[in-house]
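K.L.:
What follows is a predicted structure for the sequence shown.
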Amino acid sequence: MTYSILGITLLISFITDIRNRRILNIVTFPAMAIGLLYYTVTLGFQGFLYSGAGLLIGFSLLLIPYLLGGMGAGDVKLLAAVGALMGTSFVLHSFFYTALIGGVIGLILLLKRSGIWNVFKSPTYTLYSLLNVKGISKNSGITYPYGVAITLGTVCAALLGGIG
């Protein structure tokens, strides 16, 4: 049951984050509540602790990047929902895959934005780039919907399991 709720939560969040750059509270909060309720009913107080710890870990993992302005609150709540539905170990694996995927997406966007991406397309452009290198400012404005990375990272955690 939790995989079904997780799948629905991720799918809706993926779509709304791509379309509107928002992950909706109406999706994440019920997912958190369902996780807490399901584990509490099925496993009692231990289940509540299992889901609650997952929720807190998921929330904590993205709290600092959010506070530094690196992502939106919806991203934090989505990972908290993953934790509430799947527990601590799963959300840690999900975060690991999310960070890898998010880093790759960010690197590709950075290369594309800086023009270095064209190096891979054209030998002529490669020579031009080497002669005319420009830095990228810290405020380059490169952003993307991080819910995509969270969704893909969570799917990797579900399919691939643990790390190592």
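P.N.:
The structure has been received and is ready for your questions.
K.L.:
C-alpha from now on. contacts and neighbour counts both.
P.N.:
Fine.
K.L.:
just the helices in this protein please.
P.N.:
For the chain, the helices defined by DSSP state H occupy 2-20, 25-43, 45-67, 73-86, 88-114, 123-131, 147-160.
K.L.:
Dump the ones you listed into JSON lines; add distance to G141 as well.
P.N.:
Output for those, formatted as JSON lines (distance: least, C-alpha to C-alpha, whole Å):
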{"stretch": "helix 2-20", "distance to G141": "17"}
{"stretch": "helix 25-43", "distance to G141": "25"}
{"stretch": "helix 45-67", "distance to G141": "16"}
{"stretch": "helix 73-86", "distance to G141": "18"}
{"stretch": "helix 88-114", "distance to G141": "10"}
{"stretch": "helix 123-131", "distance to G141": "21"}
{"stretch": "helix 147-160", "distance to G141": "18"}
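K.L.:
this is the other structure I want to compare:
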Amino acid sequence: MPISIWLDLLLTVLVVSAAVTDLAIRKIPNLFLLLAWCAVISLHLADTAPLPAIGTALGGALVGFALFLPLYVVRGMAAGDVKLMSTVGLFLGPAEAVQACIFTWCAGGIMALVMILFTRRWSDAYANLRSLLLPMVRIGPTVQAASLTRPSVGSMPYGLAIAVTTLWLLAQRYFPTISL
């Protein structure tokens, strides 16, 4: 069986496992991610051209990390979500990692709106979004402590959004007629 199929199978197992644990306990275990990194590097080392394959994989991991890190910095997601997207990028490579990040942001936004709708926390969500975005457009000193005192609208299992997006991208590889 080609290495690409093994990588896709492992990625499928990873994102489904991560989504299930994120839904159940709101954490993505580092052990899942470490095992995935070891598996990807090992599979690429068994490839006929290991260095370019490993370079592409690391580039994808860097893209996933770089595009999700700002959301962690502003407390928009947990570190496990950033590490999961970096690991997904390791499997997908840089170009597909960009796609995965953009589609995951969209899926996550839809999930957040649904959660806010069902919990009826519109005013808290608006205040949190305002305190998050307002310092970015203001010039001059701002008070960051005010944004820390707002009540959370609730934690979101972002691993689910990452999994749905990743599975959709993988499905497009094998069933090209699937599209938006």
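P.N.:
Now that the structure is in, tell me what you want to look at. Because the structure is a prediction, the values reported are computed rather than measured.
K.L.:
Which of the helices of the first structure sits closest to S140 of the first structure?
P.N.:
With C-alpha to C-alpha, the closest approach to S140 of the first structure among the helices of the first structure belongs to helix 88-114: 8.7 Å.
K.L.:
residue range for that closest one in the second structure?
P.N.:
Alignment of helix 88-114 of the first structure against the second structure: residues 94-120, by TM-score structural alignment.
K.L.:
how distant is the matching stretch from the center of its chain?
P.N.:
Once both centres are worked out by C-alpha atoms, centre = their mean, to the nearest Å, stretch 94-120 of the second structure turns out to sit 9 Å from its chain's centre.
K.L.:
How about stretch 115-134 of the second structure?
P.N.:
21 Å.
K.L.:
Looking at the helices of the first structure, which one is packed in the most?
P.N.:
helix 73-86 (a mean of 28; mean count of other C-alpha atoms under 10 Å).
K.L.:
closest to N139 of the first structure out of the helices of the first structure?
P.N.:
Checking these against N139 of the first structure by C-alpha to C-alpha gives helix 88-114 as the closest, at 11.9 Å.
K.L.:
what inclination does the closest one have with respect to helix 45-67?
P.N.:
Interaxial angle, helix 88-114 of the first structure versus helix 45-67 (axes from the mean of the first three to the mean of the last three C-alpha atoms, to 10 degrees): 20 degrees.
K.L.:
Next, the mean deviation of helix 88-114 of the first structure compared to the second structure.
P.N.:
Mean deviation of helix 88-114 of the first structure relative to the second structure after superposition (mean C-alpha distance after the TM-score superposition for the first structure): 1.4 Å.
K.L.:
before we move on, back to that, looking at the helices of the first structure, spot the one closest to K138 of the first structure.
P.N.:
helix 88-114 (11.2 Å).
K.L.:
quick one: contacts for the residue in the second structure that L62 of the first structure lines up against?
P.N.:
Using TM-score structural alignment, the partner of L62 of the first structure in the second structure is F68. Neighbouring residues of F68 of the second structure by C-alpha atoms under 8 Å, 6 or more residues apart in numbering: V82, M85, C101.
K.L.:
isn't the last one right up against L84?
P.N.:
No: shown here, C101 of the second structure and L84 do not form a contact pair, counting by C-alpha atoms under 8 Å, at 11.1 Å.
K.L.:
Overlap in contacts, the two.
P.N.:
Common neighbours of C101 of the second structure and L84 (C-alpha under 8 Å, 6+ apart) do not exist.
K.L.:
what's the spacing between whichever residue in the first structure pairs up with G159 of the second structure and V104 of the first structure?
P.N.:
Aligning on TM-score structural alignment places G159 of the second structure opposite G147 in the first structure. G147 of the first structure is 14 Å from V104 of the first structure, where distance means C-alpha to C-alpha, to the nearest Å.
K.L.:
Likewise for T126 of the first structure?
P.N.:
22 Å.
K.L.:
Ok, Y146 of the first structure next?
P.N.:
Distance of Y146 of the first structure to V104 of the first structure, given as C-alpha to C-alpha: 12 Å.
K.L.:
L79 of the first structure too?
P.N.:
19 Å.
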